[in-house]
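1. Sharing a sequence plus its predicted fold:
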Amino acid sequence: MSVKNYYKVSGESIERLRQFCPRCGQGVFLAEHKNRLTCGKCGYTEFKK
């Protein structure tokens, strides 16, 4: 997946479409799976409800 799919640009504002990893910080996005969000760098997992 390319970086352009992580952001939405409208006019002069930029919106992030994915969450950042709380452990790794800015710049490392969480991957969206069917039932969880996962960081590929540190392995952090957050289950969806």
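-> Done, it's in. Numbers count the residues shown, from 1 in each chain.

2. contacts, neighbours, all on C-alpha from now
-> Fine.

3. So which residues of the chain form strands?
-> All strands of the chain, identified by DSSP state E, fall at 7-10, 13-16, 20-21, 25-29, 31-32, 36-38, 45-47.

4. and the ones you listed as a markdown table, adding distance to residue 1?
-> Formatted as a markdown table, these follow (distance: least, C-alpha to C-alpha, whole Å):
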| stretch | distance to residue 1 |
| --- | --- |
| strand 7-10 | 12 |
| strand 13-16 | 15 |
| strand 20-21 | 16 |
| strand 25-29 | 12 |
| strand 31-32 | 10 |
| strand 36-38 | 15 |
| strand 45-47 | 20 |
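
5. Check it against this one:
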Amino acid sequence: MAVKDYYKVSGDKLERTHQTCPRCGEGVFLAEHKDRRTCGKCGYTEFKK
């Protein structure tokens, strides 16, 4: 995915379409999988319910 796919512009506001990693902080997004979200930098995994 390109960086532009992680953001959505609504009027004058910029919205993030993916969650950020709680360990790495701002600027590192979690990858969306069918059953989980993962961070490619630190390996943090969050399972979807």
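-> Looks like it came in fine. This one's a predicted model, so the numbers in the text were calculated from it and none came from an experiment.

6. what's the most buried one of the strands of the first structure?
-> strand 20-21 (a mean of 20; mean count of other C-alpha atoms under 10 Å).

7. mean shift of it relative to the second structure?
-> Overlaying the second structure shows strand 20-21 of the first structure at a mean distance of 0.3 Å from the equivalent residues (mean C-alpha distance after the TM-score superposition for the first structure).

8. Can you spell out which helices and strands pack onto that strand?
-> Applying 3 or more C-alpha pairs under 8 Å, 6 or more residues apart in numbering; DSSP states H and E, we find strand 20-21 of the first structure packed against strand 25-29.

9. so who does the nearest residue to residue 8 of the first structure once chain neighbours are set aside touch?
-> Nearest non-adjacent residue to residue 8 of the first structure, counting by C-alpha to C-alpha, 6 or more residues apart in numbering: residue 15, 5.1 Å away. Residues near residue 15 of the first structure by C-alpha atoms under 8 Å, 6 or more residues apart in numbering: 7-9.

10. ok, of the residues you listed, which one's closest to residue 36 of the first structure?
-> residue 7 (20.3 Å; C-alpha to C-alpha).
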